[in-house]
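**Q** This is a predicted model, with the sequence first.
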Amino acid sequence: MRCHYFEAGRCRSCTELAVPYPQQLDAKVRAVQDLVRAPGLTWLDPVPSRERRFRNKAKMVVGGTVAHPLLGIQAPFAGAGVVNDLRHCPLHEEAVEAALPILADFVRTAALTPYDVPTRRGELKHVLVTASPDGELMVRLVLRSREAEARVRKHLPGLLAALPSLAVVSLNILPAHAAVLEGAQEIVLHGDTLTMRVNDLPLHLRPRSFFQTNTEVAAALYRAATSWLTERAPATLWDLYCGVGGFALHAARALPRLAVEGVEVSAEAIASATRTAQELDLASARFVAGDATTLVPATGPVPDVVVVNPPRRGIGPDLAAWLEQSGVGTVLYSSCNARSLAADLAAMPSLRPVRAQVLDMFPQTAHYEVLTLLER
């Protein structure tokens, strides 16, 4: 894949762009297999991705001026506050790219002053856009304060007319001068949820909920996990770090008698998962907001299967120790970091990896997802 931003030196986020895609995928598989080893472990063929137009979300830093806003990234080596405009990044899905010029126009119309990092002045820090498989959009404007809220509300009807695919519009308030993407306060102005239809399952995404960046590969991940679980026909399942319920809801739909409990620290994600379960009449699927590390050991009888999908740091020593001594017979571990996965596996020697598969969620980078089946 060629990218004029990369070739001009305006963006280096795609660190592997110069490497032919088949070689990228081979390198990821080798890197994961070097870290995750076990006697008798079967590696399935990796799941490739489209090389371009696979990102369902854009996380754009805002720079420039009200009259000439820039949507992109901090310019490497150019000093704080310098933003390179990347609104035509070839990784973004078409619906995302098409929305960015309209959102730049809205910055001008609503007089949203881009935040300037060196002077710590201005209001608009980031524009976050997510596209559903149906072409609907969620747009979140990350502001320093609520100063611009009235102007955004005033001009919102015009934005909805210009971008009729908008399902959700919100303001996120990030007062701190910090290298983070969003703050704790969310003000929803339009809609409430973006429906991510994955394998014909309506997963609901609220503004502060996490969803995988690559919808097609996420769908393949859920299909693989569901297939592996169906082979074992468990009666009970816990989905830890469940997000909006992707693993749990796929399993509950495939196995109608399966009792499912999902645990996730985000209350918004739990509300989304619960909504899908209610819409599909999956009465045996229950979702709870809480920290899996502290909540799970006190939950009661252990299930037949535990699914874990932690952040890059992994599940950590406490949860790994509990799983090791719990007696759980099967663990399905979805990881975006084979180093933390390997550390967690070393802390659970009674749970042996028997099957694994690399799924290329992030082409043009060294990142990936790996799904591993563990049996006691």
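**A** Cool, the structure landed. Values in this document were obtained by computation on a predicted structure and should not be read as measured data.
**Q** switch to C-alpha atoms for all contacts and neighbour counts from now on
**A** Noted.
**Q** First-to-last residue distance for stretch 172-190?
**A** In stretch 172-190, first residue to last residue: 13 Å (CA to CA, to the nearest Å).
**Q** do stretch 177-192 as well
**A** Termini of stretch 177-192 sit 28 Å apart (CA to CA).
**Q** And stretch 167-184, by the same measure?
**A** From the first residue to the last, stretch 167-184 extends over 21 Å; the measure is CA to CA.
**Q** and Arg140, that one's in a strand?
**A** Yes: counting by DSSP: H, G, I helix; E, B strand; the rest coil, Arg140 falls inside a strand.
**Q** Spit out the contact partners of it.
**A** 127-129, 169-172, 207 (CA atoms under 8 Å, 6 or more residues apart in numbering).
**Q** Included below, for side-by-side comparison, is a second structure:
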Amino acid sequence: MSALPSLSDSSTATPEPGQTLPRWKAGEILEITITDLSSTGDGLGRWDERVIFVPDTVPGDRVRLRLSHVKPRYGYGNLLELLSPGPERVRPACIVADKCGGCQWQTVGYDLQVAAKQEQVKSALERIGKFEQVPLDSIIPAPQSLGYRNKVSYPLGFHKGQVQAGYYRKGSHRIVNLNQCPVQDVRLNPLLAGVKLDIQDQAWSIYNELDHTGALRHLGLRIGRRTGEILLTLVTASDDLSELSEQAAVWMATYPGLVGVCLNYNSQPGNQIFGPETELITGEASIREQFAGLEFVINATSFFQVNTEQAEVLVEIIKRELNLSQTETILDAFCGVGTLSLPLATQARAVVGVEISPATVAQAQANAEINQITNAEFMVGDMATWIPAADWHPDVILLDPPRKGCDPETLACLETLAAPRIVYVSCNPATLARDLDQLCHQGAYELIKVQPLDFFPQTAHVETVAFLRRRN
């Protein structure tokens, strides 16, 4: 019987078919061929009947790896050597793609990226959602695969006497220092490179997440793709930033498009980027953006899709599928700043948006007023408690929840509204499938259409919109 290769034996003879492998262990070295991409972005290969997940690999790659973690039927490995590249492997646009955790698929050809995302949605709906026949349309690729992000938030660090800003290294909280990023709007690159040098010159303290000392935690940048307006936000654990107003004025004079500098306070330990309080230092507290034929005002912490152009495609798909006749009432259950509901309001009788954040609701209402939309109302509330008190039955429910999806109680409450149609927008196929299972197999809805869209090129993330119709 062939033994699995060990650290002292790098031979990689494949076991004979039907043979039982002995127990494997972390540290052993294997050679495998990568055959698939997982939903987490890792390459996936097989050793006999076992599955191995290997980051930074592409289908067709022949690789040597060291097992890092094993279970009886699957394991995880770290790439030691690319023995031969697969046909879908491409040269990354990013010079630190092998280190940075911001993108998983810089080395994966774009056609394969979108094919993998299509399969990811299909697999989730079949396995988790228990749909035997998925009404799945072909994924819509992004208009551009680089330079598309309109918002970035970079953790700040201090290493060898230098202020750093960038994304975390893969699997760690060590920062990969960046001066530019190929997936963000190119107009943000000068600010990423320059602002951290000014932070260094000002000798402002950098937050240490181990002992919770220091001030500055994140550098946030947001740009209106159509207007070019930029908002700079520093996230800090304290207000111990001398001469901030003076430095902010210098930034305003230095960087074209910069309309405002804000300070967000977050003293809580953990991974949440923004805190509840934002202070305007100079300029404007929001940027303007032209979106779906309307003008939107967006502040530092508001949710707005990071891919403006693809979000407009999503809105057009929803408009086309709903085919509204100005007689319908719409409930936007996670309304944000009105990104979905306001473009639909022009074709509906009335829109009601609900959001848990008072500041976001105020901004949604302001966006309605800017566009002279009088049939849209926005209110503060949690859906699970707001719905039971609502004495109306909308014709359409829009759902665009966070990545975690909807909780069962919220979905059960939504069922009581008996809306004829539901539109569910999701950035997580797994939680989408779980929630559709409850709505369709346990509830009164049937799944009519599923449309994936690539909002996040170079990553394993995918956006999906599902259309549901109430039975009878």
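**A** Sure thing, it's come through. If you're wondering where the values come from, they're calculated on a predicted model, not measured in any experiment.
**Q** on that earlier part again, of the contacts of Arg140 of the first structure, which is the most crowded?
**A** Asn172 (27 neighbours; other CA atoms under 10 Å).
**Q** Give the equivalent position in the second structure for that residue.
**A** Matched across to the second structure, Asn172 of the first structure falls on Asn264, judged by TM-score structural alignment.
**Q** if you go through the stretch 1-150 of the first structure in chain order, where are the strands?
**A** Shown for the stretch 1-150 of the first structure, the strands assigned by DSSP state E, counting those that start in this stretch span residues 42-43, 57-64, 69-74, 83-85, 124-131, 137-143.
**Q** Go through these and name the closest to Pro164 of the first structure.
**A** strand 137-143 (9.1 Å; CA to CA).
**Q** and that closest one, how far from the second structure on average?
**A** Here the mean offset of strand 137-143 of the first structure against the second structure after fitting is 0.8 Å, by mean CA distance after the TM-score superposition for the first structure.
**Q** tell me the angle that strand makes with strand 57-64.
**A** 40 degrees (axes from the mean of the first three to the mean of the last three CA atoms, to 10 degrees).
**Q** what range in the second structure does strand 137-143 of the first structure sit on?
**A** The aligned range for strand 137-143 of the first structure is 230-236, by TM-score structural alignment.
**Q** any idea how far the matching stretch is from the chain center?
**A** Relative to the chain's own centre, stretch 230-236 of the second structure is displaced by 19 Å; criterion: CA atoms, centre = their mean, to the nearest Å.
**Q** With stretch 275-285 of the second structure instead?
**A** 24 Å.
**Q** again with stretch 68-88 of the first structure
**A** The chain centroid and the centroid of stretch 68-88 of the first structure are separated by 23 Å, computed with CA atoms, centre = their mean.
**Q** ok, now stretch 97-116 of the first structure?
**A** 24 Å.
**Q** swap in stretch 276-284 of the first structure?
**A** Taking CA atoms, centre = their mean, the mean C-alpha location of stretch 276-284 of the first structure is offset from the chain mean by 23 Å.
**Q** quick one: contacts of that stretch?
**A** 202-204, 249, 252-253, 256-260, 285.
**Q** the longest strand in the second structure is where?
**A** Longest strand in the second structure by number of residues, with DSSP state E as the criterion: strand 74-84.
**Q** The stretch 201-350 of the first structure: strands as residue ranges?
**A** Under DSSP E, counting those that start in this stretch, the stretch 201-350 of the first structure gives strands at 201-205, 236-240, 259-264, 285-289, 305-308, 330-335.
**Q** Counterpart of Pro69 of the first structure over in the second structure?
**A** By TM-score structural alignment, Pro69 of the first structure lines up with Val163.
**Q** what's that match in contact with, if anything?
**A** 156-157, 196-197, 199-200, 206.
**Q** Repeat the analysis, applying 10 Å as the threshold.
**A** 156-157, 177, 196-201, 203-206 (CA atoms under 10 Å, 6 or more residues apart in numbering).
**Q** cool, Gln23 of the first structure as well?
**A** 16, 29.
**Q** Now do the same for it: its match in the second structure.
**A** Match for Gln23 of the first structure (TM-score structural alignment): Leu112.
**Q** Would you map the helices across the stretch 51-200 of the second structure?
**A** Shown for the stretch 51-200 of the second structure, the helices assigned by DSSP state H, counting those that start in this stretch span residues 110-127, 189-202.
**Q** In CSV, list these along with distance to Ser245 of the second structure.
**A** Formatted as CSV, the helices of the stretch 51-200 of the second structure follow (distance: least, CA to CA, whole Å):
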stretch, distance to Ser245 of the second structure
helix 110-127, 44
helix 189-202, 12
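**Q** quick one on the thing from earlier: and of the contacts of stretch 276-284 of the first structure, the nearest to Ala298 of the first structure?
**A** Val260 (16.7 Å).
**Q** What is the burial count for that closest one?
**A** By other CA under 10 Å, neighbour count at Val260 of the first structure equals 24.
**Q** Let's have the contacts of Arg140 of the first structure in a markdown table, adding distance to Asp318 of the first structure.
**A** Shown next, in a markdown table, are the contacts of Arg140 of the first structure (distance: CA to CA, whole Å):
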| residue | distance to Asp318 of the first structure |
| --- | --- |
| Val127 | 37 |
| Leu128 | 34 |
| Val129 | 36 |
| Val169 | 39 |
| Ser170 | 36 |
| Leu171 | 36 |
| Asn172 | 33 |
| Pro207 | 30 |
